[in-house]
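Undergrad: Need coordinates for the below:
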Amino acid sequence: MSDSTNPHSLVAADVAILTIRDSALSVLLIRRANDPFRGQLALPGGFVEADETVEQAAARELFEETGVPKSASRLDTIGVYSRPDRDPRRRVISVAYTALVPNPGLDRPGGDAAATQWLPVDQALKEPLAFDHVDILEDAVDHARKQLEYTTDATAFCDGEFTIAELRRVYEIVWQTKIDPGNFHRKVTRIDRFLRPTGETTVRDGGRPAALYTAGDLKRLPLPLSPAARTSA
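TA: Take a look at the predicted model:
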């Protein structure tokens, strides 16, 4: 046993907090203030405290780093990471989550973080992230892309009221493909309970007034939305 003085494994919660910033799918990273991996970038996370569940620990990390309460985001489990050598200190098993958030407030370092920063995921995946956080981030991005096919989670990246064009842009950024506007508009507006019209319009997209919508109560799509099927010629 690698740690004979304290053989028990610890449990941690790590969170890949995703949002769209400057037209890119981005992730919040911390700069570690303590060993191990002092000075390296990592996902927010920490050990589960004695009086909380793993999900409560993940929600706490989300709030500590962004000020976003769990009620204002979608916190999904993406996997359990248990490679014996993932933490050089001792055996640590991590339950990883992803949170999809719209326009998060100012990020704020907490716990063992010296600083925080948002990076486009394509750039973040090229960084030497601490522990096995590159693996977790890859899985979080893959999860987000699949969720957009089968659920209404794309609305989690939007403000409370949004246009069809703004929603379409979420799909284009996350899927990294162009989408035919007309086909997309027809598809999403025909799915019962996906969107709820507000009866209001806006000109913030430019051009003619565009209808505003809010998220409906539908969670899972009756048929998947395919990136290929929505791509324009």
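Undergrad: hey, let's count contacts and neighbours off CA atoms from now on
TA: Fine.
Undergrad: what's the first-to-last distance across stretch 10-29?
TA: Criterion C-alpha to C-alpha, to the nearest Å; first-to-last residue distance in stretch 10-29 is 22 Å.
Undergrad: Can you point out the buried residues in the longest helix anywhere in the chain?
TA: Longest helix in the chain by number of residues (criterion: DSSP state H): helix 133-150. Residues 133-134, 136-137, 139-141, 144-150 are the ones in helix 133-150 that count as buried (16 or more other C-alpha atoms under 10 Å).
Undergrad: For the protein, which segments count as helices?
TA: 54-66, 121-124, 133-150, 164-175, 181-189, 227-230.
Undergrad: Let's have these in CSV, adding distance to Pro197.
TA: Converted to CSV, the helices of the chain look like this (distance: least, C-alpha to C-alpha, whole Å):
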stretch, distance to Pro197
helix 54-66, 30
helix 121-124, 32
helix 133-150, 20
helix 164-175, 10
helix 181-189, 9
helix 227-230, 22
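Undergrad: which residues does Glu61 contact?
TA: Taking C-alpha atoms under 8 Å, 6 or more residues apart in numbering, we find Glu61 in contact with 14-15, 44-46.
Undergrad: Now do the end-to-end distance for stretch 76-94.
TA: Start to finish, the residues bounding stretch 76-94 are 14 Å apart (C-alpha to C-alpha).
Undergrad: And the strands in this structure, which stretches?
TA: For the chain, strands defined by DSSP state E occupy the ranges 10-21, 24-32, 41-42, 45-47, 74-81, 92-100, 113-120, 195-202, 210-215.
Undergrad: so which of those strands is the most packed in?
TA: For the strands of the chain, the largest average neighbour count (mean count of other C-alpha atoms under 10 Å) is found in strand 41-42, namely a mean of 26.
Undergrad: which secondary structure elements does that one contact?
TA: strand 24-32 (3 or more C-alpha pairs under 8 Å, 6 or more residues apart in numbering; DSSP states H and E).
Undergrad: returning to that earlier point: if we compare the strands of the chain, which one ends up closest to Glu172?
TA: The closest of these to Glu172 is strand 24-32. By C-alpha to C-alpha, the value is 9.7 Å.
Undergrad: can you give me the angle the closest one makes with helix 133-150?
TA: With axes from the mean of the first three to the mean of the last three C-alpha atoms, to 10 degrees applied, the angle from strand 24-32 to helix 133-150 works out at 150 degrees.
Undergrad: One more, so I can put them side by side:
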Amino acid sequence: MGTGSLWLKGTQNIGEDVTLVAQGWIRNDDIFRANGDSKKLQEGYIKFSSGNVDYRIGRQIIVWGRADRLNPTDNLTPRNFTLLTPEEDDQRIGSLAAKATYHSHENSLTGIWLPGMDPHVFPVATTPGVFFTQHIPRINRIALKFDRSGGDVDWSASYYNGSDLTPDIAIGAITPSGANLIFDHNRIRVLGMDAATVIGRYGLRAEAAYAWAVNTGANDFLVKKPFFIW
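TA: The predicted model follows:
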């Protein structure tokens, strides 16, 4: 078994302030099988500026958080955990979104609207007698972020309201042919902050978030409860 992949990215300027961006990959997870090919358009969006406001519209990867690896505020665009890649960021998948960022000196304010959702992709093994159903709600998602960069301490505060990229798992119908496991992507609201600074030779980073879930109480075991992560 062998794996081969080709990653491509292209940009095209249209006029002075408008740019088209496209990025994707072609890969084969088993070079000895002719049908082992797969391909994915990670990003395809248009970006432009007007005064102090930058706009991006289309399928795009949006990364939030200043901490290394574990980012509690990174809730907007998913990952494909079935991809074997040397870099974790290569697992990211873009989502359809409209993004606007207003800049004022060291400060910026970003608003994002995401119609629909693409969830995380997990490597779920095929098990005899077990079936999987994924419920993806078609709801609008919104996110806001205030960011301050360029001073002694860089920091941001963010808010997200939308579907959870990581599902809750419930047991559905059980029939003679097997059991149905349901992956529910329930609504969550996340309030987060991050910060980064340098003290002498050392760089310090911190990030934390609190999430409100739709759990109905202590006896609701099928939906994650509100949680704090840092």
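Undergrad: now what about the TM-score between them?
TA: TM-score for the superposed chains, counting by TM-score structural alignment, normalised by the length of the second structure: 0.23, backed by 103 aligned residues with a C-alpha RMSD of 6.3 Å.
Undergrad: Report all helices and strands that the longest helix of the first structure contacts.
TA: Based on contacts counted as 3+ C-alpha pairs under 8 Å, 6+ apart, the elements that helix 133-150 of the first structure packs against are strand 10-21, strand 74-81, strand 92-100, helix 164-175.
Undergrad: possible to save these as CSV with distance to Thr214 of the first structure?
TA: Shown next, in CSV, are those (distance: least, C-alpha to C-alpha, whole Å):
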stretch, distance to Thr214 of the first structure
strand 10-21, 18
strand 74-81, 16
strand 92-100, 16
helix 164-175, 10
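Undergrad: now for the ones you listed, which one comes closest to Asp122 of the first structure?
TA: Nearest to Asp122 of the first structure among those is helix 164-175 (11.1 Å), distances taken as C-alpha to C-alpha.
Undergrad: Pull out the buried residues from that closest one.
TA: Neighbour count says helix 164-175 of the first structure has 164, 166-172, 174-175 buried, by 16+ other C-alpha under 10 Å.
Undergrad: how about the helices in the second structure?
TA: Assigned by DSSP H, the second structure shows no helices.
Undergrad: all strands of it, in order?
TA: Under DSSP E, the second structure gives strands at 4-14, 18-28, 37-50, 53-60, 95-104, 107-115, 130-135, 140-148, 153-163, 168-175, 178-184, 187-199, 202-212, 227-229.
Undergrad: Would you reformat the ones you listed as JSON lines and include mean neighbour count?
TA: Compiled in JSON lines, the strands of the second structure are given as follows (neighbours: other C-alpha atoms under 10 Å):
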{"stretch": "strand 4-14", "mean neighbour count": "12"}
{"stretch": "strand 18-28", "mean neighbour count": "17"}
{"stretch": "strand 37-50", "mean neighbour count": "16"}
{"stretch": "strand 53-60", "mean neighbour count": "19"}
{"stretch": "strand 95-104", "mean neighbour count": "19"}
{"stretch": "strand 107-115", "mean neighbour count": "18"}
{"stretch": "strand 130-135", "mean neighbour count": "14"}
{"stretch": "strand 140-148", "mean neighbour count": "18"}
{"stretch": "strand 153-163", "mean neighbour count": "21"}
{"stretch": "strand 168-175", "mean neighbour count": "13"}
{"stretch": "strand 178-184", "mean neighbour count": "17"}
{"stretch": "strand 187-199", "mean neighbour count": "18"}
{"stretch": "strand 202-212", "mean neighbour count": "16"}
{"stretch": "strand 227-229", "mean neighbour count": "13"}
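Undergrad: export the buried residues of helix 133-150 of the first structure to TSV and tack on distance to Arg196 of the first structure?
TA: As requested, the buried residues of helix 133-150 of the first structure are exported to TSV (distance: C-alpha to C-alpha, whole Å):
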residue	distance to Arg196 of the first structure
His133	37
Val134	37
Ile136	34
Leu137	32
Asp139	31
Ala140	28
Val141	27
Ala144	23
Arg145	23
Lys146	23
Gln147	20
Leu148	18
Glu149	19
Tyr150	19
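Undergrad: now, which of those sits nearest Thr201 of the first structure?
TA: Of the buried residues of helix 133-150 of the first structure, the one sitting nearest to Thr201 of the first structure (C-alpha to C-alpha) turns out to be Leu148, at 25.1 Å.
Undergrad: is it true that Ile182 of the second structure touches Thr133?
TA: Yes. Judged on C-alpha atoms under 8 Å, Ile182 of the second structure makes contact with Thr133 at a distance of 4.8 Å.
Undergrad: quick one, what contacts the nearest residue in space to Trp7 of the second structure that is not next to it in sequence?
TA: The spatially closest residue to Trp7 of the second structure, leaving aside those adjacent along the chain, is Trp25, at 4.3 Å (C-alpha to C-alpha, 6 or more residues apart in numbering). Shown in contact with Trp25 of the second structure (C-alpha under 8 Å, 6+ apart): 5-8, 39-42.
Undergrad: mind checking which of the helices and strands packed on helix 133-150 of the first structure is nearest Asn183 of the first structure?
TA: Nearest to Asn183 of the first structure, of these and by C-alpha to C-alpha, is helix 164-175 at 10.5 Å.
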